[in-house]
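K.L.:
Give me coordinates for this.
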Amino acid sequence: MALTPQQYELVAVERYKDFIHKRNLATDGHVGYARWLLAALLAVNGGALVAISQLGEISGEAFKAGGFWFLAGLMSAIASGFCSWINLQLLAAGFDRWINPEMLFDPSKQPDGKIHRAKRIDFSLGCAIFFGVVSWSLVAVGAWRIYEVYAV
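P.N.:
Next up is the predicted model:
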């Protein structure tokens, strides 16, 4: 069933608004979650290093036992944040390709529904998740190493 020009315009306007809304939701949600996750990872790993530095005479020994793991956790957290930022940039660029004002009047300008750079988006998201999990895991490893050294 073919749409009249008036019907097409109504549908196109709604699609256009929907694309903008989805881009904004994706951006806001992604940034908020990434900010919280990165802050938590940096605080936990960094806090562990600060705690080790406050141990006085045994801080050098404690750093040898667990400091490397917490430093690696900090680096993994930063890598997670970087991958998350790349993912957000790719996702926003994909939505921006879909948001074309010409689609409001020209049916040939409608997006084809394909996600631009979908494999890169999936890969960068996977990397962000991977490095986040690694960072949390390194907190546990560092804590366990210190516990092993100082457990009575």
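K.L.:
Could you use CA atoms for every contact and neighbour count after this?
P.N.:
Will do.
K.L.:
which stretches of this protein form helices?
P.N.:
Counting by DSSP state H, the chain has helices at residues 5-53, 59-62, 68-98, 118-150.
K.L.:
to compare against the first, here's another:
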Amino acid sequence: MLTQSAFLTTFGRIRGEQQKMGGLSEDSYKEVAKLTYDGMLEMRRLSYSTQADYGKWLISSIFLMHGSAIAGLAFRASATGMPPYLSAVLWFVFGMILALGAGFSAWWNFSAAADQYNTWAKPAMLFDQSSWPTEAAKAREIEATKWLSIGCGVLSVVALLGGAVHVLWTWK
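P.N.:
Now for the predicted structure:
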């Protein structure tokens, strides 16, 4: 996920370069602007790529753990009749829902970051200093979705542990 500090560091670097450009010649400005523009396009590409990779990994890993637990409990139930620990399945179902929430929030986080880089990367900035990126409009959304994803992921792992404890407690 894109952290607010990394996001604001990038934004601060852009603002610093913009302030330095007051004394630059037109050719120097165009060179700095081209490098910055290309950097923003690369950050946008990386945000999209990371968004997809992270989402796939997170969803598949947590689903595998929760799904295995559900399958194990269902198999044990069919072999021995209706056991008392079958109610632990709810922990794992809840964990799967939270895993989806974590994956969705991470996807939303990188989508917001890519959107911000897309907004910043205006071709006009290559020629016009007034088109230089000036605001971090997505900073709050990026920070909120980062924490939402972390929260859902942690709660999903807690649900996995809660289900395991539930099974152990009722297995006695």
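K.L.:
Just give the TM-score of the two.
P.N.:
The TM-score (TM-score structural alignment, normalised by the length of the first structure) is 0.90; 149 aligned residues with a C-alpha RMSD of 1.5 Å.
K.L.:
that older thread, for the helices of the first structure, which one sits closest to Asp112 of the first structure?
P.N.:
Nearest to Asp112 of the first structure among these is helix 68-98 (8.4 Å), distances taken as C-alpha to C-alpha.
K.L.:
Quick check, central residue of the second structure?
P.N.:
The C-alpha lying nearest the average C-alpha coordinate of the second structure belongs to Ala106 (C-alpha atoms, centre = their mean; 2.4 Å).
K.L.:
picking up where we left off before, for Leu104 of the first structure, which of the helices of the first structure is the nearest?
P.N.:
Here helix 5-53 is closest among these (C-alpha to C-alpha), at 5.0 Å.
K.L.:
and the angle from that closest one to helix 68-98?
P.N.:
170 degrees (axes from the mean of the first three to the mean of the last three C-alpha atoms, to 10 degrees).
K.L.:
can you give me the offset of helix 5-53 of the first structure from its chain's centre?
P.N.:
A distance of 8 Å separates the centroid of the chain from that of helix 5-53 of the first structure, by C-alpha atoms, centre = their mean, to the nearest Å.
K.L.:
Same check on stretch 110-120 of the second structure?
P.N.:
The answer for stretch 110-120 of the second structure is 13 Å, by C-alpha atoms, centre = their mean.
K.L.:
That one corresponds to what range in the first structure?
P.N.:
On the first structure, the counterpart of stretch 110-120 of the second structure by TM-score structural alignment is residues 88-98.
K.L.:
The matching stretch vs the second structure, mean deviation?
P.N.:
Here the mean offset of stretch 88-98 of the first structure against the second structure after fitting is 1.1 Å, by mean C-alpha distance after the TM-score superposition for the first structure.
K.L.:
residues in contact with that stretch?
P.N.:
19-20, 23, 27, 30-31, 110-111, 115-117, 120-121 (C-alpha atoms under 8 Å, 6 or more residues apart in numbering).
K.L.:
rewinding a little: rebuild the helices of the first structure as JSON lines, extending it with distance to Asp106 of the first structure.
P.N.:
As requested, those are exported to JSON lines (distance: least, C-alpha to C-alpha, whole Å):
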{"stretch": "helix 5-53", "distance to Asp106 of the first structure": "9"}
{"stretch": "helix 59-62", "distance to Asp106 of the first structure": "67"}
{"stretch": "helix 68-98", "distance to Asp106 of the first structure": "14"}
{"stretch": "helix 118-150", "distance to Asp106 of the first structure": "26"}
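K.L.:
Excluding chain neighbours, what is closest to the counterpart of Val158 of the second structure in the first structure?
P.N.:
Aligned by TM-score structural alignment, Val158 of the second structure pairs with Ser137 of the first structure. Excluding the flanking residues, the one nearest Ser137 of the first structure by C-alpha to C-alpha, 6 or more residues apart in numbering is Gly73, at 7.9 Å.
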